[in-house]
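> Let me see the structure of the following:
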Amino acid sequence: MSGVEEFEELRPLLFSIAYRILGSVAEAEDAVQETWLRYDRSATVPESAKAFLSATVTRVSIDVLRSARVRREEYVGPWFPEPLLSDPYEDPARAAELADSVSMAALLLLERLSPLERAVFVLREVFAFGFGDIAAAVGRSEAACRQLLVRARRHMTDGRPRFAADREERRKLAARFFEAMADGDVGGLRNLLAADVQMVGDGGGKAPQFAGAVVGADNVARLLGTLFPLLRRIGVTCEPREINGQPGAVFRDRDGKVLHTMTLDVLDGRIQAVRSVINPDKLGHLGPVTDAWAVDREVKEARRQSI
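This is a model prediction of the structure:
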């Protein structure tokens, strides 16, 4: 097998490692491309292409994450990972586990970790790499990597996301949620939401977003039950999709351009969190992005006319 063929075979794994470390589709793709350039320029043929490429993409991702941390500290409003419609790395035996590890909730929890802790946690807990390979990837001893993993687990344990075990149950609940939202059924929405549900949007200062989190079943139900019928009046559609391994939807304007995404955290038969990504910089990989400010103006006009 040629070097190009080996790389392409491992590309899904490399992207999946990079995305979990970085929480960004664009940055993960760039990290994979940089990994290929280093592989192609390598003067020697590595004994294991998988070990070499995994170590390289991990080191590249750690470097990118360190610089990204500064930008995220200056970010306007809540920061969410870029929505991922499908994880290219497939392992049928661990499909549910891999999906949960790429959820918005899990990726936000990983933000608590240092870049080294995050890389060690991803390689060990998600992809089951041995400590020898992890040590080579992050440039630390095996003993140091074990300590990094202990610290990472400690940070992750308290807030570790829990989801309904039955993926079909989640899908059905999400379908009822989006149907009730489309119908403006405030009571139906309220029945699907946890009492302390939170709805949060990531606009990054580049699109309309809530001033803060909307908290409580009544508040979230009223807002969604009022807002989406207005969006429908101006041609916005809701396309249910699995996003970051969890139930969600892509919202598009009348021309089919992406407006925002929404993901749902489901536990104990109720929706615990609703997260929207509307920052256009985080949506370009999903297709052409609409002008959210223009849509916002249309919604306000539709609301004025309905009064």
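
> Could you use CA atoms for every contact and neighbour count after this?
Noted.

> mind checking the SS state of the nearest residue to residue 75 once chain neighbours are set aside?
Nearest non-adjacent residue to residue 75, counting by CA to CA, 6 or more residues apart in numbering: residue 204, 6.3 Å away. Assigned by DSSP: H, G, I helix; E, B strand; the rest coil, the conformation of residue 204 is coil.

> which residues touch the top helix by length along the chain?
Using DSSP state H, we find that the single longest helix of the chain is helix 49-73. Helix 49-73 is contacted from outside by 6-7, 10, 14, 17-18, 21-22, 27-28, 31-32, 34-36, 38-39, 46, 79, 115-116, 119, 133-134, 136-138, using CA atoms under 8 Å, 6 or more residues apart in numbering.

> Kindly write the PyMOL command that selects the buried subset of those.
Here is the PyMOL selection string for the buried members of these, based on 16 or more other CA atoms under 10 Å:
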select buried, resi 7+10+14+17+18+21+22+27+28+31+32+34+35+36+39+79+115+116+119+133+134+136+137+138
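
> Filter the contacts of helix 49-73 down to just the ones in helices.
6-7, 10, 14, 17-18, 21-22, 27-28, 31-32, 34-36, 38-39, 115-116, 119, 133-134, 136-138.

> so after the longest helix of the chain, what's the next helix or strand?
Note on helix 49-73: by DSSP states H and E, the next helix or strand toward the C-terminus is helix 95-101.

> One more, so I can put them side by side:
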Amino acid sequence: MADRPTGDTSLPPRAAEFLELRPLLFAIAYRVLGRVTEAEDVVQDTWLHYQDVTERPRSPKAYLSTVVTRLSINVLSSARVRREEYIGEWFPEPLLEDPYQEPERAAELADSVSTAALVLMERLSPLERAAFVLREVFGFDYAAIADTLGRSQSACRQLVVRARRHMARGRARFAADRRAQQELAARFFAAIADGDVDQLRDLLAADVQLVTDTGGNAPAPPRPIVGVENTVRVLASVLPELGRVGLRLEPQPINGEPGALARDREGNLVQAITLETGEGRIRTIRSVSNPDKLTHLGPVADPWQLARDYRESRRRQR
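A predicted model of the protein is given here:
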């Protein structure tokens, strides 16, 4: 396999071009696929394609964006069958930092990579999703999208219109204030650490949901927990016990949203938690505890052993 380009300034022009565009290519692939590992594989395959091109494209950005999008569509089309068979809720692989930075559009880019947005994108067909990402997130014109997707500009406009309609139906109707979100998250995680049930109750929306993605590979409630009292009951009963067996929460933005990484006493990752907020309350608590979706972040704990330790801790308290 050809080597991945590095940051060496002596690289040939083609490798330098690719490195410059790599953050954009990953950002496109991740938003189309919702998986870090698959997006990285697609970006690497794009580099291999670029090495095989005999003549330098007139626009490396246009060429590489086209390749990475088409490869992502192919991967997504085959992955959709697996996702239909997925056990329980499906959430994207947690992304700690988006490598593509455009300061003047930071809020839009963060919103497009949020767990809530990526879950909504699962409703779209692969072509709708790709068209939506290229147009609504990265501002590609319809001529470029048509070339990328091999469709007419009119057809691409229809793809985007349908995608917008689907996304609008599921969007929360609350304006996001980033600072307020972070302050709310800090209070939430502090209340968990202190076991402050009253504070937790005050921070949660009336229809709050606690939802976990395990893929059948970790213990979790069989269905979403809905409502303030049910959610508080679960958090207040489970988390203190997990603390006794060494679980700790590290507040950390995830997918552009307030969140935290949960680790065991050895520092191995147990789950990634994101918070969706609105009107000064936490509306959805999403947790990814499927080990297969956490390995790109480092060593992962055995969730079943943690559950056994939890049960043993409870038994000793009786």
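
> residues near the residue mapped onto residue 69 of the first structure from the second structure, how many?
Mapped onto the second structure by TM-score structural alignment, residue 69 of the first structure lines up with residue 80. Neighbour count of residue 80 of the second structure, defined by other CA atoms under 10 Å: 15.

> Burial check on the residue nearest to residue 75 of the first structure, number of neighbours?
By other CA under 10 Å, 22 other residues sit near residue 204 of the first structure.

> Map it across to the second structure for me.
In the second structure, residue 204 of the first structure lands on residue 215 (TM-score structural alignment).

> From what I see, its match and residue 92 are in contact.
No: when contacts are counted by CA atoms under 8 Å, residue 215 of the second structure is not listed as touching residue 92 (11.7 Å).

> hang on, the earlier thing: do I have it right that the residue nearest to residue 75 of the first structure meets residue 74?
No: counting by CA under 8 Å, residue 204 of the first structure does not reach residue 74; the two are 9.9 Å apart.

> Which residue of the first structure sits opposite residue 38 of the second structure in the alignment?
Using TM-score structural alignment, residue 38 of the second structure sits opposite residue 27 in the first structure.

> quick one, what contacts residue 96 of the first structure?
Contact analysis of residue 96 of the first structure by CA under 8 Å, 6+ apart lists nothing.

> Identify the residue of the second structure aligned to it.
Looks like residue 96 of the first structure aligns to residue 107 there (TM-score structural alignment).

> before we move on, what about residue 49 of the first structure?
So residue 49 of the first structure corresponds to residue 60, using TM-score structural alignment.

> What separation is there between that match and residue 20 of the second structure?
Distance from residue 60 of the second structure to residue 20 of the second structure, counting by CA to CA, to the nearest Å: 10 Å.

> ok, now residue 105 of the second structure?
Counting by CA to CA - residue 105 of the second structure and residue 20 of the second structure are separated by 19 Å.

> Okay, helices next: where are they in the stretch 201-307 of the first structure?
217-233, 292-306 (DSSP state H, counting those that start in this stretch).

> how about those in TSV, adding mean neighbour count and distance to residue 53 of the first structure?
Compiled in TSV, the helices of the stretch 201-307 of the first structure are given as follows (neighbours: other CA atoms under 10 Å; distance: least, CA to CA, whole Å):
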stretch	mean neighbour count	distance to residue 53 of the first structure
helix 217-233	20	45
helix 292-306	14	39
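
> Residue 152 of the first structure is nearest to which of those helices?
helix 217-233 (32.9 Å; CA to CA).

> Give the other helices and strands that that closest one contacts.
helix 167-183, helix 186-192, strand 193-202, helix 292-306 (3 or more CA pairs under 8 Å, 6 or more residues apart in numbering; DSSP states H and E).

> Now do the last one: everything it contacts.
When contacts are defined by CA under 8 Å, 6+ apart, helix 292-306 of the first structure is touched by residues 207, 208, 230, 231, 233, 234, 253, 259, 278.

> got it, and the second one?
Contacts with helix 186-192 of the first structure, where a contact means CA under 8 Å, 6+ apart, come from 173, 177, 180-181, 217-218, 220-222, 224-226, 269-271.

> from those residues, which two are the most distant?
Applying CA to CA across the contacts of helix 186-192 of the first structure, the maximum distance is between 226 and 269, 23.5 Å.

> Pretty sure residue 184 of the second structure sits against residue 278.
No: in this structure residue 184 of the second structure lies outside contact range of residue 278 using CA under 8 Å: 10.1 Å.

> now, among the contacts of helix 186-192 of the first structure, which is nearest to residue 240 of the first structure?
residue 177 (10.4 Å).

> so what's the closest one closest to, chain neighbours aside?
residue 189 (6.1 Å).

> any idea how far the alignment partner in the second structure of that neighbour lies from residue 192 of the second structure?
Aligned counterpart of residue 189 of the first structure in the second structure: residue 200 (TM-score structural alignment). According to CA to CA, residue 200 of the second structure and residue 192 of the second structure sit 7 Å apart.
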